[in-house]
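Engineer: Sequence and predicted structure are below.
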Amino acid sequence: MSELLLSCVSAGYRARPVLRDFTCGPIPAGGLTALVGPNAAGKSTLLRAIAGLVPARGSIRFDGRELIGLAPRERTRLLAFMPQALPQDTGLTVIEALLGAWRALPDGAVLYDEAALLQRVGQILDRLGLVELGMAPLQSLSGGQRQMVALAQAIIRDPPLLLLDEPTSALDLRRQFEVMALLRDLAREGRSVVVVLHDLALAARWADHLLVMHQGQAHSDGGAEAVLTPVMLRQVYGVEARIEPASSGERLLLIDGISSSGR
């Protein structure tokens, strides 16, 4: 298993640079890492830069490979990216969407025969609780269902690095729990999972490692107990807050008000 190493990464969109010489400590291998921070902190841009979806300079290394400038066919072997939403103007069914995601692999067409590939699709749908939606057109699904299909597309390739942009944003509480439990299981199986989250409670509950982003830079990183502090919440989120222990052993985030000195 290899760490994800980012050094002096600059990335953005034409006239709007977002990340400037972004550097952080190694993102641990084989764990669940949450990218957290306020809106416009650069979380999604960083994820897309790792995935090769926005122009980037600097160095992004995974599994001993430099990802910046890596050929797309080689990158698809190393990682999968889940966007915030799937395109809506498509007539594909759920099964067709998963088959397409698999066949996007450079050698995807030869690794499985048709029967074995359909069996794999069925296994993924079963693991995510989507079997009954297999023949449904994507455009007929709710936002939460589409989000689950996007997750299925990402994991069907079984990549060593999973990049997920707000995978719980359209999900109800039960589905949020199921998805975060699944992501932690995937990490425990040896993958590196990096997920953008807005919900600090979810991040604290499920992530092994948190990377706090602020104004295109890494503010702090580490375990939840080290990272989620009143000082960080004041500096990054602009709020006065307390972190209190719960009876379950977890930590509760309590917002007391707006900070006059933060952000």
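Structural biologist: It's in.
Engineer: contacts, neighbours, all on C-alpha from now
Structural biologist: Will do.
Engineer: Excluding residues flanking it in the chain, which one is nearest residue 160?
Structural biologist: The shortest distance from residue 160 to any non-neighbouring residue, by CA to CA, 6 or more residues apart in numbering, is to residue 191 (4.8 Å).
Engineer: show me where the stretch 101-250 of the chain has helices.
Structural biologist: Assigned by DSSP state H, counting those that start in this stretch, the helices in the stretch 101-250 of the chain fall at 108-111, 114-127, 143-156, 173-188, 200-206, 224-227, 230-232.
Engineer: quick one on the thing from earlier: correct me, but the residue nearest to residue 160 touches residue 31?
Structural biologist: Yes. Here residue 191 reaches residue 31: they are 6.9 Å apart, a contact under CA atoms under 8 Å.
Engineer: which of the helices of the stretch 101-250 of the chain is buried the deepest?
Structural biologist: Neighbour counts averaged per stretch over the helices of the stretch 101-250 of the chain are highest for helix 143-156, at a mean of 22; criterion: mean count of other CA atoms under 10 Å.
Engineer: got a list of what the residue nearest to residue 160 touches?
Structural biologist: Taking CA atoms under 8 Å, 6 or more residues apart in numbering as the criterion, residue 191 is in contact with 1, 29-31, 159-162.
Engineer: Turn the helices of the stretch 101-250 of the chain into JSON lines, including distance to residue 77.
Structural biologist: Compiled in JSON lines, the helices of the stretch 101-250 of the chain are given as follows (distance: least, CA to CA, whole Å):
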{"stretch": "helix 108-111", "distance to residue 77": "10"}
{"stretch": "helix 114-127", "distance to residue 77": "17"}
{"stretch": "helix 143-156", "distance to residue 77": "12"}
{"stretch": "helix 173-188", "distance to residue 77": "17"}
{"stretch": "helix 200-206", "distance to residue 77": "26"}
{"stretch": "helix 224-227", "distance to residue 77": "31"}
{"stretch": "helix 230-232", "distance to residue 77": "37"}
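Engineer: this is the other structure I want to compare:
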Amino acid sequence: MIDVRSVSVSAGPARLLADVSLRVGPGELVAVVGPNGAGKSSLLSVLAGDVAPSSGSVTLGGRPLRSLRPARLARMRAVLPQRVTVAFPFTAAEVVAMGLYGSRLTAVEEEKLLEGAMAVTDVAHLAARAYPTLSGGEQARVSLARVLVQRAPVLLLDEPTAALDIRHQEQVMCVARDRSAAGDTVVVVLHDLNLAAAYAGRVVVMRSGAVVADGSPAEVFAPDVLSEVYGCAIDVHHGGSGLTVSPRRAH
């Protein structure tokens, strides 16, 4: 369980988060959406323990987040940031294996875990390639595989689909959904509202560092709410294939 209570974060005169409260439990896939600068990545950084709140509290598994030592924290939560920079020419397989740091598995178990993570993210064929030579989308999938091999019960994913083609966007969201179905806690920052509607059981809408809506996609994806949050006219359609969101275009 992640429990965020009245958290605010300031950076100089800027307030990045304003009195945010949020609880996410095992088996939940929660999408965090909102316009640029809404505070989505700041919230994820607080959940990861990378940024200390200016006020409020965050607990992970009932324990104060700041009380957890790095090794313990790494076993409890895995984080995929927006950008992953690797300065040295590690191979894709070596980057994925970094997620096993501190593992208590046998060599055979580690190898099986690596193979499974690279298969599910479609990067097995890139194993021997130097990470810096990969495309942005390939790097993103390798980084996701690294996160998966941590086997942490909490996954925090910041825009994991941003650099991906349609097939791999769907693949990544299927992985997130499968992990939540297996009992993990998954929080994913998305810009694609239709992906959020299709895969997330719950959506948190943010604007100006605050949560403005929190509920199922059908509850929070209302045209008036989204139009106000994004500052443009947005239509929401309910059909046989589910809920779809699109900007309203002048005819």
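Structural biologist: On my side now, so go ahead. Values in this document were obtained by computation on a predicted structure and should not be read as measured data.
Engineer: And the contacts of residue 191 of the first structure, which is closest to residue 248 of the first structure?
Structural biologist: residue 31 (22.7 Å; CA to CA).
Engineer: how about that closest one, what's its partner in the second structure?
Structural biologist: The equivalent of residue 31 of the first structure in the second structure is residue 28 (alignment by TM-score structural alignment).
Engineer: number of nearby residues for its match?
Structural biologist: Using other CA atoms under 10 Å as the criterion, residue 28 of the second structure is surrounded by 23 other residues.
Engineer: Run through the residues that contact the aligned partner of residue 90 of the second structure in the first structure.
Structural biologist: Using TM-score structural alignment as the criterion, residue 90 of the second structure maps onto residue 92 of the first structure. For residue 92 of the first structure, the contacting residues are 137-138, by CA under 8 Å, 6+ apart.
Engineer: ok, now residue 195 of the second structure?
Structural biologist: Counting by CA under 8 Å, 6+ apart, residue 195 of the second structure makes contact with 170, 173.
Engineer: again, but for residue 78 of the second structure
Structural biologist: If a contact means CA under 8 Å, 6+ apart, then residue 78 of the second structure has 48, 147-148, 150-152, 154-156 as its contacts.
Engineer: Spatially nearest residue to it (excluding sequence neighbours)?
Structural biologist: Sequence neighbours aside, residue 155 is the residue nearest to residue 78 of the second structure in space, at 5.1 Å (criterion: CA to CA, 6+ apart).
Engineer: And the one you found, what's its match in the first structure?
Structural biologist: Aligned counterpart of residue 155 of the second structure in the first structure: residue 162 (TM-score structural alignment).
Engineer: Next, work out how far apart its match and residue 184 of the first structure are.
Structural biologist: Shown here: residue 162 of the first structure relative to residue 184 of the first structure, a distance of 12 Å by CA to CA, to the nearest Å.
Engineer: can you check residue 100 of the first structure too?
Structural biologist: Distance from residue 100 of the first structure to residue 184 of the first structure, counting by CA to CA: 26 Å.
Engineer: Same question for residue 210 of the first structure.
Structural biologist: Using CA to CA, one gets 14 Å for the distance from residue 210 of the first structure to residue 184 of the first structure.
Engineer: what do you get for residue 96 of the first structure?
Structural biologist: When distance is defined by CA to CA, residue 96 of the first structure is 27 Å away from residue 184 of the first structure.
Engineer: One more: residue 95 of the first structure?
Structural biologist: Here residue 95 of the first structure is placed at a distance of 25 Å from residue 184 of the first structure (CA to CA).
Engineer: Check residue 154 of the first structure too.
Structural biologist: Using CA to CA, one gets 15 Å for the distance from residue 154 of the first structure to residue 184 of the first structure.
Engineer: can you check residue 57 of the first structure too?
Structural biologist: Plainly put, residue 57 of the first structure is 30 Å away from residue 184 of the first structure if you go by CA to CA.
Engineer: what does residue 224 of the first structure give?
Structural biologist: Residue 224 of the first structure sits 15 Å away from residue 184 of the first structure, going by CA to CA.
Engineer: Same check on residue 227 of the first structure?
Structural biologist: According to CA to CA, residue 227 of the first structure and residue 184 of the first structure sit 19 Å apart.
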